[in-house]
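Student: Pasted the sequence and its predicted model underneath.
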Amino acid sequence: MSEAVPLSANPQRQPAIFLPHGGGPCFFMDWTWGPADTWHATQRFLESVAASLPAPPKALLVISGHWEEPAFTASAAAKPELIFDYSGFPPHTYRLTWPAPGDPALAERVVGLLRKSGLPAAASFNRGYDHGVFVPLKVAFPKADIPVVTLSLNLSLDPALHIAAGRAIAPLRDEGVLIIASGMSFHNLRVYLHPETPERARAFDTWLTAAVESPAPERDASLSKWREAPFAAYAHPREEHLMPLMVAAGAGGVAPGKRVFSGAKISAYRFDG
C-alpha cells in the first residue's frame, strides 16, 4: 500500500475561493451602476485569480448564489448554455458568450460525495450557466477552456448545511478542482447608495472577515450564526448571496481563511488549508 501524499506536497491541490460576481453584466458595459469605479477594482481582482493558483485547474466547481434547489444539484450538461437571468441592461449584454464545456463525470462525483455524507443531492442535465457563473468567470478565465460544473444552493439556506456540503466536496481540491463560491459579501441593492450604507457595510465586513480568518471550529460556529453579526439583515435581507461562502468555508480545511480582496462594500476570501 502506498503512503498518502501530504496535502502540502500535492502540487495540484486547489484552494476554495469566495468571490464577488458583481451586479448583472457589470464588467461588460461602458457604464456601471453606482460610482464610476464601483466594479473596476472587482474586475481587476477577478483578472488576477488564475495567476494566483498553484497550478492550472483541471476543472471548476462553481456554487452560484443564483441557483437554489430542494436538494444540492450539480449540473451535468456536456455543453451548458448561458442563462441571461438579469434584466434592463444594454442589448449587447444578452449576446455575451462563454462556451466553457461541462463535465458530466465530475457532476456525478459531486453528487456521490454529497450523498456519501448523508446530504440530499441530485443532478440536472439541462442546467446552464447563470450570470453568477459566466459573468465573473468570463473575466477570470476568458479562454473558457476549463470544464465547469455548477452546484446549486439548498433551498433551506441553512448555513450549517452548506458548510457540511463544503466539507463533503473538499476532496475534489486534491484532484485539481478549483472550488469557486460566487456571491456577494454585501447584497442589499436597495440601499447600496444610501449615505449610511458604507459604515454599516464595513461593520458587517469586519465581523465577516474576523469569522473567516478564524481556525475552522470557530469559523464554522461563527458563520453558522451569521445573523448575529452587526447589520447582518441590512447586509443580506435574504441570504442567498452569502451561502456560497459557507460552502467555500466548509471546503477550506482547518487553517484560517484569508481576505484577498476588499472593494466598495464587498470582499473576497480564499481558503488554502
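Tutor: Nice, thanks for sending it over. Residues are numbered from 1 along each chain as shown.
Student: Please make it C-alpha for all contacts and neighbour counts, starting now.
Tutor: OK.
Student: Run a quick neighbour tally on the residue lying closest to Asn10 once chain neighbours are set aside.
Tutor: Leaving aside its sequence neighbours, Asn10 sits nearest to Asp174 (C-alpha to C-alpha, 6 or more residues apart in numbering; 7.1 Å). Using other C-alpha atoms under 10 Å, Asp174 has 15 neighbouring residues.
Student: now Gly118
Tutor: With other C-alpha under 10 Å as criterion, Gly118 counts 12.
Student: That one and Ala168: what is the separation?
Tutor: Using C-alpha to C-alpha, to the nearest Å, we find Gly118 at a distance of 9 Å from Ala168.
Student: Next: Gln14.
Tutor: 15 Å.
Student: neighbour count winner among those two?
Tutor: Taking other C-alpha under 10 Å, Gln14 and Ala168 do not tie; Gln14 has more neighbours (27 against 23).
Student: ok, the more buried one - contacts?
Tutor: 53-55, 57, 173-174, 176-179, 272 (C-alpha atoms under 8 Å, 6 or more residues apart in numbering).
Student: Dump those residues into CSV; add secondary structure as well.
Tutor: Converted to CSV, the contacts of Gln14 look like this (DSSP: H, G, I helix; E, B strand; the rest coil):
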residue, secondary structure
Leu53, coil
Pro54, coil
Ala55, coil
Pro57, coil
Arg173, helix
Asp174, helix
Gly176, coil
Val177, strand
Leu178, strand
Ile179, strand
Asp272, coil
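Student: With respect to Pro230, which of those residues is nearest?
Tutor: Within the contacts of Gln14, the smallest distance to Pro230 is 27.0 Å, found for Asp272 (C-alpha to C-alpha).
Student: Comparison target below:
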Amino acid sequence: MNLPTYFISHGGGPWPYMEDMRKAMHVLEESLVDIPRQLPHKPKAILMISAHWEDHAFRVMSNPAPGMLYDYGGFPEHTYHVHYSAPGSHELAERVIELIRSAGLPALADAQRGFDHGAFAPLAVMYPDADMPVVQLSLRAGLAPAEHLALGRALAPLRAEGVLIIGSGLSYHNLRRFGPLAKEPSSSFDDWLQDSLIASSTTERVARLINWEEAPAARVAHPREEHLLPLMVAVGAAEDEVASCVYHEENIFGGVVASSFRFGAIA
C-alpha cells in the first residue's frame, strides 16, 4: 500500500528542545505526533526534503551515521549540542539517486551532510526514538516549481517501497513580517493554499503551484520560496491523490497563519 506524502510547516529553529517554545507550539506538536497514527504501517525509512538545503544538483545524504547541522543562531547553548540519532541509509540514498537520474534530473550523493533543523526538529517530535533510517534530499538552486514537481513524480515509487516522503518548510516564511504584520498576508496566502490544494482538481492544483507567484500576497508570504518548494515535491509524488489539511493555526509566531498538508487518503 502506498504511503501518503506530507508537506509540513516545521516551526522555528530547535523548538522541541526549548520548553517555552515547545509549549507555544503545542498545536504544531500535536499535529506532528498524529502523523504516524495516520499511516497504514510504520515506514521502513523517511525521505526528508528540507527547505534548509540547496545545491546546483539534487543532493542526497548518503552517510550511514549522519551528524548534526545547527543551522540557526541566537538560541540557548544546549540547543547546539542536541542530537537526533536516526541512522542514514546508503541503500535508500542510492535508490533516490537512481530515480532522480532516471527522470533526467541531476543527482549527487553527499556523505558529509548532517541533519538540519528542517529535518531533526519535526522528527524529534514525530519519531522521538529515532529508530528508522532518515535520508535528507536537497532542493535544487533556481527553485523552479515545475522541476520540483518533476522531482516528486520521480520519487513516487518510493511510496510503495515503504518510504515516507516529507517536504519540510513553512507555508508562510517572511522573517521580517512575523508577529501582527503577518496576519493579513499569511491568511490570504493560506486561503489560496487551501483552495489550490484541497478544493481544486489535481490538474488545476499543479497549474496553480507552477504559477504560485500569482497567489494573493505570494511574495510577501515568501520573499524567497525555499520554504514553499518542499510542497511541490510532496505534491508531485502524489499528484493525482486527495489532499487534506492536517495542521492549521492562526496565531503561531505572534500572528502567522500556517498549515500542513497530507496527499493521499488515510487507509
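Tutor: That came through, no problem. This is a predicted model, so every value here is computed, not measured.
Student: Next, the TM-score between them, please.
Tutor: The TM-score (TM-score structural alignment, normalised by the length of the second structure) is 0.93; 258 aligned residues with a C-alpha RMSD of 1.3 Å.
Student: Quick check on the contacts of Gln14 of the first structure: which are buried?
Tutor: Those of those that meet the buried threshold are 57, 173, 176-179, 272, by 16 or more other C-alpha atoms under 10 Å.
Student: in the first structure, which spans are strands?
Tutor: 16-20, 59-69, 72-75, 121-124, 148-154, 177-183, 258-262, 267-271 (DSSP state E).
Student: out of the ones you listed, nearest to Pro101 of the first structure?
Tutor: strand 148-154 (6.2 Å).
Student: tally of neighbours for the aligned partner of Ala237 of the second structure in the first structure?
Tutor: Here Ala237 of the second structure is matched to Ala251 in the first structure, going by TM-score structural alignment. The tally of other residues near Ala251 of the first structure (other C-alpha under 10 Å) stands at 28.
Student: cool, the one 4 residues further on as well?
Tutor: For Ala255 of the first structure, the count of nearby residues is 16 (other C-alpha under 10 Å).
Student: His26 of the second structure now?
Tutor: 13.
Student: quick one: it from Gly11 of the second structure, how far?
Tutor: Taking C-alpha to C-alpha, one finds His26 of the second structure at 11 Å from Gly11 of the second structure.
Student: Leaving out chain neighbours, which residue sits closest to Pro198 of the first structure?
Tutor: Lys265 (6.5 Å).
Student: Any idea how many residues pack against that neighbour?
Tutor: 21.
Student: Please apply the same query to Arg95 of the first structure.
Tutor: Around Arg95 of the first structure there are 9 residues (other C-alpha under 10 Å).
Student: before we move on, the earlier item: could the strands of the first structure be laid out in TSV, adding distance to Trp33 of the first structure?
Tutor: As requested, the strands of the first structure are exported to TSV (distance: least, C-alpha to C-alpha, whole Å):
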stretch	distance to Trp33 of the first structure
strand 16-20	15
strand 59-69	20
strand 72-75	31
strand 121-124	33
strand 148-154	27
strand 177-183	18
strand 258-262	18
strand 267-271	18
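Student: Quick one: closest of those to Arg238 of the first structure.
Tutor: strand 59-69 (10.9 Å).
Student: Now do the equivalent of Leu161 of the first structure over in the second structure: how many residues are near it, please.
Tutor: Under the alignment (TM-score structural alignment), Leu161 of the first structure maps onto Glu147 of the second structure. Neighbour count for Glu147 of the second structure, taken as other C-alpha under 10 Å: 19.
Student: Repeat that for Gly88 of the first structure.
Tutor: 7.
Student: got it, and Ser31 of the second structure?
Tutor: 17.
Student: Test my guess that it contacts Glu249.
Tutor: No. Between Ser31 of the second structure and Glu249 there is no contact under C-alpha atoms under 8 Å: 10.4 Å.
Student: Would you mind measuring from the equivalent of Ala107 of the first structure over in the second structure to Met232 of the second structure?
Tutor: Aligned by TM-score structural alignment, Ala107 of the first structure pairs with Ala93 of the second structure. The gap separating Ala93 of the second structure from Met232 of the second structure is 20 Å, by C-alpha to C-alpha.
Student: What of Met68 of the second structure?
Tutor: 26 Å.
Student: before we move on, the earlier item: so what's the match of Ala107 of the first structure up against?
Tutor: 60-62, 109, 135.
Student: From Asp220 of the first structure, how far out is Ala255 of the first structure?
Tutor: Taken as C-alpha to C-alpha, the span from Ala255 of the first structure to Asp220 of the first structure is 12 Å.
Student: likewise Leu155 of the first structure?
Tutor: Relative to Asp220 of the first structure, and taking C-alpha to C-alpha, Leu155 of the first structure is found at 20 Å.
Student: One more: Ile146 of the first structure?
Tutor: Relative to Asp220 of the first structure, and taking C-alpha to C-alpha, Ile146 of the first structure is found at 31 Å.
Student: Please apply the same query to Asp30 of the first structure.
Tutor: Taking C-alpha to C-alpha, one finds Asp30 of the first structure at 40 Å from Asp220 of the first structure.
Student: Between those two, which is the more surrounded one?
Tutor: Asp220 (21 against 7).
Student: Surely that one and Leu161 touch.
Tutor: No. With contact defined as C-alpha under 8 Å, Asp220 of the first structure does not count as touching Leu161 (10.8 Å).
Student: ok, the most centrally placed residue in the second structure - contacts?
Tutor: The centroid of the second structure falls nearest to Ser168 when counting by C-alpha atoms, centre = their mean (1.5 Å). Counting by C-alpha under 8 Å, 6+ apart, Ser168 of the second structure touches 7-10, 48-51, 118-119, 227, 230-231.
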